[in-house]
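Peer 1: Next one to model:
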Amino acid sequence: MDVSKPPVLCIVGPTATGKSALGIELAKHLSGEVLSADSMQVYRGMDIGTAKVTREEQQGVPHHLLDLVSPDVRFTVADWVQRADAAISEIHARGNLPIVVGGTGLYIRAITEDLSFAEEEGSEEVRRRWFSYLQQHGPEALHQALRERDPASAARLHPNDTRRVIRALEVFELGGKPLSAHYDWRVKGGRYWTEQFGLTADREVLYERVNARVDRMMEIGLLEEVAELRRLGYHRNLTSMQAIGYKELLTYLDGEVSLEQAVADIKMATRRFVKRQLSWFRRDPRVRWLHLDEKGGIRSDDLQDILTIGRQMLAGIRNASRE
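Peer 2: As a prediction, this is how the structure comes out:
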């Protein structure tokens, strides 16, 4: 803990654990403003499938880093970091506490560490070649090709995350070094004083919450949302349309699977995503894990612990502004 640095409170963990609701509750007690650390919530028009908080759900709490670009615009982690740093600076200037909420591990890591995300030169030709390889041989073979060249990145990336697998292969082929070599993953601390609280539950409970959440998304119009994006010309090869829920429903809309199968695929993909999120965040020893109770909330003692630290952070922000 380095209280001399600008403070940022982080609420992390897998999907369907209630991070957004907790972030809003904390913000109301701590003069906080919420920053979304979700790589798919940056896209406009993708609301239901990304579980983007509605205006009503925000309860008047300012939210940042939502709806930044159209689904066909390339948006990198470097872009997100730039936006996040600017928002955090503005929030501090207002004397408020930034509360970063989300499950995209690399975004959180970019806040807790000073990672470099300098853009590497790319090659459209190399990308096309690996995309052709994917179409001919499938995602497992593509992932195996990465495993042979960059085992560390292959361990971090799911075979179905074909866009990032292709990017890792591209970086290796162009530079001769694995993508994993570009980042220092040691826990050292970065430009902010960060405190991380992670939400979790028993695996069976998490899976039940995932299934119920997908059913709810379908009830409130996820299929219609995906159909509208498709009508607007956002195709399956876009990064945004590879998001869980969108990719599966596009296969249904293209007549490749039944709706029942598409929904089952969404639930399975989300459960696998939960496992990857847990594996990612558990590698960081600084995360303090809070177990959801039978009602899906956290214990009052845990809430008070977060509020105590949050008040210390808020006091630091306001003392700094008076100096």
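Peer 1: contacts and neighbour counts: CA atoms only from here.
Peer 2: Noted.
Peer 1: how deep is residue 203 tucked in, by neighbour count?
Peer 2: When neighbours are counted by other Cα atoms under 10 Å, residue 203 registers 12.
Peer 1: right, I mislabeled it, should have said residue 246
Peer 2: Neighbours of residue 246 under the rule other Cα under 10 Å: 25.
Peer 1: and this one, so I can compare the two:
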Amino acid sequence: MASRLSLALDTGLLRLPDEGRIAVFGGEVGDTLDALPRDRTDVIQTDFPRHQALLRAGWHALTAPAPSASGPHAAALVIVPRSKDAAHARIAAARALTDGPIIVDGQKTDGVEPLLRALRGRARVSDALSKAHGKLFVVEGGEFADWASRPLEVDGMVTRPGVFSADHVDPGSALLAAALPGALSGRVADLGAGWGWLARAILAVPKVTEVHLVEADAVALDCARESLADPRARFHWDDVTTFRPHTPFDAVVTNPPFHDGRKGAPDIGRAFIRAAAGMLQRHGTLWLVANRHLPYEATLAEAFAEVQDVGGDARYKLFRAARPRTARRG
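Peer 2: Alright, predicted model coming up:
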């Protein structure tokens, strides 16, 4: 199925500038990007797996907006994210890079329609092309400096719009932190560390010598870097499911994601469990929190010889798993 961008270009509803670079915010390998000139497109993608896929496919991928060496970008494409504040921040960043058109493409479920209404009050906006439960339109002019991404503060730590649980401490992480034993020690990994709140709780345990934060969202990891000045903290922008430490860990702590966009994806959590088993020493321990409805018990039993349900509440369950079946020698 042709993308909305391809259809707009093929039917003459949209014309790209003949020269100059095009900035894309949130793009990934697929039909939408394929409609753009690869040799003059800069894709800003902060998700590690998607960023790596772009590089493998030959795209010029960045983790943050950057001015073109040849001058302002000729145009920008904004893929609408789920967070309203993150969508506003992308529009502001796009306008900071170009005086030209900003093409906006998004799904109704991600809030493209309220974004369209907000933009119509601030700039010249074309008619929208509707297709496949989404819309594409073009923004000309407008000033969006007040929409720019600004740091937030939650429990004394830095977050930013669009990162997971940007405006509050995730209750699952809080429950897991309260259950962690004071006897936790040695080298510990926080898989899917987000903006670092759980890692800070681990660092409060005196016998912990290192905490390795592994996180796929570059923005969230940068927030953690800003908040955690502890020299024991190590930061890894990486995919948890493929990350391999040089030395196996004594413990792994995780509150794994279970959504891909708006779709439930419990396989992500299962992959986190398998990856954790492969990162641990033979004596290593996994501490995991999960929503009550997530079916992780079978995977835990496959990956660990010893699995304990250590409590939780009506919404979350907590597990301690030991004796990993695929442990690495320390």
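Peer 1: What would you report as the TM-score here?
Peer 2: The TM-score (TM-score structural alignment, normalised by the length of the first structure) is 0.28; 138 aligned residues with a Cα RMSD of 5.6 Å.
Peer 1: Could you check how far residue 100 of the first structure is from residue 252 of the first structure?
Peer 2: Residue 100 of the first structure sits 34 Å away from residue 252 of the first structure, going by Cα to Cα, to the nearest Å.
Peer 1: More neighbours: which of those two?
Peer 2: The neighbour comparison of residue 100 of the first structure against residue 252 (other Cα under 10 Å) goes to residue 100, with 30 against 18.
Peer 1: buried ones in the lengthiest strand in the second structure?
Peer 2: Longest strand in the second structure by number of residues (criterion: DSSP state E): strand 280-291. Across strand 280-291 of the second structure, burial judged by 16 or more other Cα atoms under 10 Å covers 280, 281, 282, 284, 285, 286, 287, 288, 289, 290, 291.
Peer 1: The fifth one contacts residue 251, correct?
Peer 2: Yes - at 4.8 Å, residue 285 of the second structure counts as touching residue 251 under the criterion of Cα atoms under 8 Å.
Peer 1: Give the buried residues for the strand or helix carrying residue 80 of the first structure.
Peer 2: Using DSSP states H and E, residue 80 of the first structure sits in helix 77-93. By neighbour count on 16+ other Cα under 10 Å, the buried set for helix 77-93 of the first structure is 78, 80, 81, 84, 87, 88, 91, 92.
Peer 1: what's the answer for stretch 307-318 of the first structure, then?
Peer 2: 307, 310, 313, 314, 315, 316, 317, 318.
Peer 1: Turn those residues into TSV, including distance to residue 207 of the first structure.
Peer 2: Converted to TSV, those look like this (distance: Cα to Cα, whole Å):
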residue	distance to residue 207 of the first structure
307	29
310	30
313	34
314	35
315	39
316	39
317	39
318	41
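Peer 1: Dump the residues you listed to TSV, plus distance to residue 228 of the first structure and secondary structure.
Peer 2: Below are these laid out as TSV (distance: Cα to Cα, whole Å; DSSP: H, G, I helix; E, B strand; the rest coil):
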residue	distance to residue 228 of the first structure	secondary structure
307	41	helix
310	41	helix
313	43	helix
314	42	helix
315	46	helix
316	46	helix
317	44	helix
318	45	helix
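Peer 1: contacting residues around the residue lying closest to residue 309 of the second structure once chain neighbours are set aside?
Peer 2: Nearest-residue entry for residue 309 of the second structure: residue 319, 4.7 Å, with adjacent residues in sequence omitted and distances by Cα to Cα, 6 or more residues apart in numbering. By Cα atoms under 8 Å, 6 or more residues apart in numbering, the residues touching residue 319 of the second structure are 286, 287, 288, 289, 307, 308, 309, 310, 311.
Peer 1: Can you name the element that comes right after the helix or strand hosting the fifth one?
Peer 2: Secondary-structure assignment from DSSP H and E places residue 307 of the second structure in strand 304-312. Moving toward the C-terminus from strand 304-312 of the second structure, the next helix or strand (DSSP H and E) is strand 316-324.
Peer 1: State the distance from residue 107 of the second structure to residue 272 of the second structure.
Peer 2: Per Cα to Cα, residue 107 of the second structure is found 28 Å from residue 272 of the second structure.
Peer 1: who's more crowded, these two?
Peer 2: A direct count of neighbours by other Cα under 10 Å for residue 107 of the second structure and residue 272 places residue 272 higher, at 22 against 19.
Peer 1: What is the three-state secondary structure of that one?
Peer 2: Using DSSP: H, G, I helix; E, B strand; the rest coil, the structure places residue 272 of the second structure in helix.
Peer 1: Okay, it and residue 300 of the second structure: tell me how far apart.
Peer 2: Relative to residue 300 of the second structure, residue 272 of the second structure is positioned 10 Å away (Cα to Cα).
Peer 1: what about the strands in the stretch 151-300 of the second structure?
Peer 2: Ranges of strands in the stretch 151-300 of the second structure, per DSSP state E, counting those that start in this stretch, are 152-154, 157-159, 186-191, 208-215, 233-237, 249-254, 259-260, 263-264, 280-291.
Peer 1: likewise the stretch 51-200 of the first structure?
Peer 2: In the stretch 51-200 of the first structure, the strands defined using DSSP E, counting those that start in this stretch lie at 63-64, 97-101, 193-200.
Peer 1: Compare these and give me the one nearest residue 266 of the first structure.
Peer 2: Closest approach to residue 266 of the first structure among the strands of the stretch 51-200 of the first structure is made by strand 193-200 (20.5 Å; Cα to Cα).
Peer 1: Enumerate the positions of the next helix or strand after that closest one that are buried.
Peer 2: Sequence-wise, the next helix or strand beyond strand 193-200 of the first structure is helix 203-219, with elements assigned using DSSP H and E. Neighbour counts using 16+ other Cα under 10 Å place 206, 207, 209, 210, 211, 213, 214, 215, 217, 218 of helix 203-219 of the first structure among the buried residues.
Peer 1: Which two of these have the greatest separation?
Peer 2: The distance between the two most remote of the buried residues of helix 203-219 of the first structure (Cα to Cα) is 18.6 Å, for 206 and 218.
Peer 1: follow-up on the earlier one: measure how the longest strand of the second structure sits relative to strand 316-324, angle-wise.
Peer 2: Using axes from the mean of the first three to the mean of the last three Cα atoms, to 10 degrees, the direction of strand 280-291 of the second structure lies 170 degrees away from that of strand 316-324.
Peer 1: could you give the angle of strand 280-291 of the second structure to strand 186-191?
Peer 2: Interaxial angle, strand 280-291 of the second structure versus strand 186-191 (the same axes, to 10 degrees): 40 degrees.
Peer 1: name the helices or strands packed onto strand 280-291 of the second structure?
Peer 2: The contact analysis (3 or more Cα pairs under 8 Å, 6 or more residues apart in numbering; DSSP states H and E) places strand 280-291 of the second structure against helix 171-179, strand 249-254, strand 316-324.
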